[in-house]
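*Asks:* Predicted structure and sequence below. I'll ask about it afterward.
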Amino acid sequence: MKSFKLVLLYSVLICSITNCASQKFEKETPFGIADVYIQHWNSGVKMGGSGTNIFMELKENLPNHVTLDSIYFDNYQLKLNQDGHNPLLFVGRHIESSKRHNGPVNALNDQKSISKAQAIASKFKLENNECVVQFTDASKVKYFKHDALYKKETPLVPQAKPNRQ
């Protein structure tokens, strides 16, 4: 009986590992992707932090039965949130707070629009120009590999001296 439990445990473990490794990608999506790009940023303030945003722009509105969940790229998994000003734009945000400061910068991580990155090294093997979009289509989770991911330049933040009076 003990050996049966051990064999059962190993078979469940092997099945769970092979399930992640053998994710099947959809050939097409029920929505059109216009553009996907990464943009790193720095706050421009000492101890202000930095991060990475990934932007996904759609060609048309999502069908009612489809929701975008998250995006995988460069060992990150970020939750996708719809932009408040542009319904065709979805954004995933990763913030790295300053190493020397544990104050208000960390409070930003609790907001719903900012998600903590999760390591995904074993889930997908991706090239530098690839990302995987996880979406739900009629209550079924699906994955689509997009191979036109690129980086945009980091926006320049002007550094101004504080106004002392």
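*Replies:* Right, received. Where do you want to start? Residues are numbered from 1 along each chain as shown.
*Asks:* Going by C-alpha atoms from here, please, whenever you check contacts or count neighbours.
*Replies:* Will do.
*Asks:* buried set for whichever strand or helix holds residue 70?
*Replies:* Under the criterion of DSSP states H and E, residue 70 resides in strand 66-73. The neighbour-count check on strand 66-73 (16 or more other Cα atoms under 10 Å) flags 66, 67, 68, 70, 71, 72, 73 as buried.
*Asks:* want to compare, so here's the second one:
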Amino acid sequence: MKWFSYIFFSLIFTLSSCSSQKTFVKEAPFTTGDVTCQYWAGGRAESGSGTKLKIPVGQLDKEGVTFAQAFFRGKVADLKMVKNSDEMYAEANFSNKMDKPDIVMHADPKKEVGNKPPKLQKENPFELSENECVISYTENGELKYLKIDNVKELKPKMYQ
């Protein structure tokens, strides 16, 4: 009987963890226009490259909405609000910067104390196709996710 109760409770705990999956909202308190992405590359090797995701945001119904992150092509970036003339945009910059920190390699491990471990990149928890993105936002303190289809890719921008 004890084994049955152990198995029963372990099964309950295992299945209850499935409810923590992220779900998408059907209707957001704002509208989005044509979402675009544009690959960019700097003129020098050290300036890096990346992709800029631009989400036009209109008719924000509620004041308690703040944008948090964007998930796109396996990467995660913070969203920031930008105002151009009369339009509001939520922008995310997915940078491919190749910063290699200086590390000390020495036979004496005491001289390697100042080395910092590499920062791990945040993982994308969503299965998305190439032209889909997910944005996260908080509405009255509750974190919500909105999936956006048909992200249009613009011509790459090459800086000199």
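*Replies:* Good, I have the coordinates. All values derive from a computational prediction rather than experimental measurement.
*Asks:* quick one on the thing from earlier: would TSV of the buried residues of strand 66-73 of structure 1 with distance to residue 48 of structure 1 be doable?
*Replies:* Below are the buried residues of strand 66-73 of structure 1 laid out as TSV (distance: Cα to Cα, whole Å):
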residue	distance to residue 48 of structure 1
66	37
67	33
68	30
70	26
71	26
72	26
73	24
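*Asks:* who's in contact with the residue nearest in space to the middle of structure 2?
*Replies:* Geometric centre of structure 2, nearest residue: residue 76, 2.5 Å, by Cα atoms, centre = their mean. Residues in contact with residue 76 of structure 2 (Cα atoms under 8 Å, 6 or more residues apart in numbering) are 69, 70, 94, 122, 123, 124.
*Asks:* What is the nearest of those residues to residue 39 of structure 2?
*Replies:* Of all the contacts of residue 76 of structure 2, residue 94 has the smallest distance to residue 39 of structure 2: 9.3 Å, by Cα to Cα.
*Asks:* Quick one: neighbours of that closest one, just the number.
*Replies:* Residue 94 of structure 2 has 21 neighbours, counted by other Cα atoms under 10 Å.
*Asks:* That one contacts residue 77, correct?
*Replies:* Yes. Applying Cα atoms under 8 Å as the test, residue 94 of structure 2 and residue 77 come out as touching, 5.9 Å apart.
*Asks:* what element comes up after the longest helix anywhere in structure 1 heading to the C-terminus?
*Replies:* In structure 1, assigned by DSSP state H, the helix with the most residues is helix 2-21. Downstream of helix 2-21 of structure 1, the first helix or strand assigned by DSSP H and E is strand 33-42.
*Asks:* for the helix or strand just after that following strand, packing partners?
*Replies:* Tracing the chain past strand 33-42 of structure 1, the next element assigned as helix or strand by DSSP H and E is strand 50-58. Applying 3 or more Cα pairs under 8 Å, 6 or more residues apart in numbering; DSSP states H and E, one finds that strand 50-58 of structure 1 contacts strand 33-42, strand 89-96.
*Asks:* at 10 Å what do you get?
*Replies:* Packing partners of strand 50-58 of structure 1 (3 or more Cα pairs under 10 Å, 6 or more residues apart in numbering; DSSP states H and E): strand 33-42, strand 66-73, strand 81-82, strand 89-96, strand 150-152.
*Asks:* what's the most buried one of those?
*Replies:* Highest mean neighbour count among those (mean count of other Cα atoms under 10 Å): strand 89-96, with a mean of 21.
*Asks:* Where does that strand end up in structure 2?
*Replies:* Mapping strand 89-96 of structure 1 onto structure 2 (TM-score structural alignment) gives residues 89-96.
*Asks:* got a list of contacts for that stretch?
*Replies:* Stretch 89-96 of structure 2 is contacted from outside by 32-33, 35-41, 47-58, 67-73, 75-83, 135, using Cα atoms under 10 Å, 6 or more residues apart in numbering.
*Asks:* Same check on stretch 12-30 of structure 1?
*Replies:* 6-8, 10-11, 62-63, 65-66, 122-125, 132-135, 137, 142-146.
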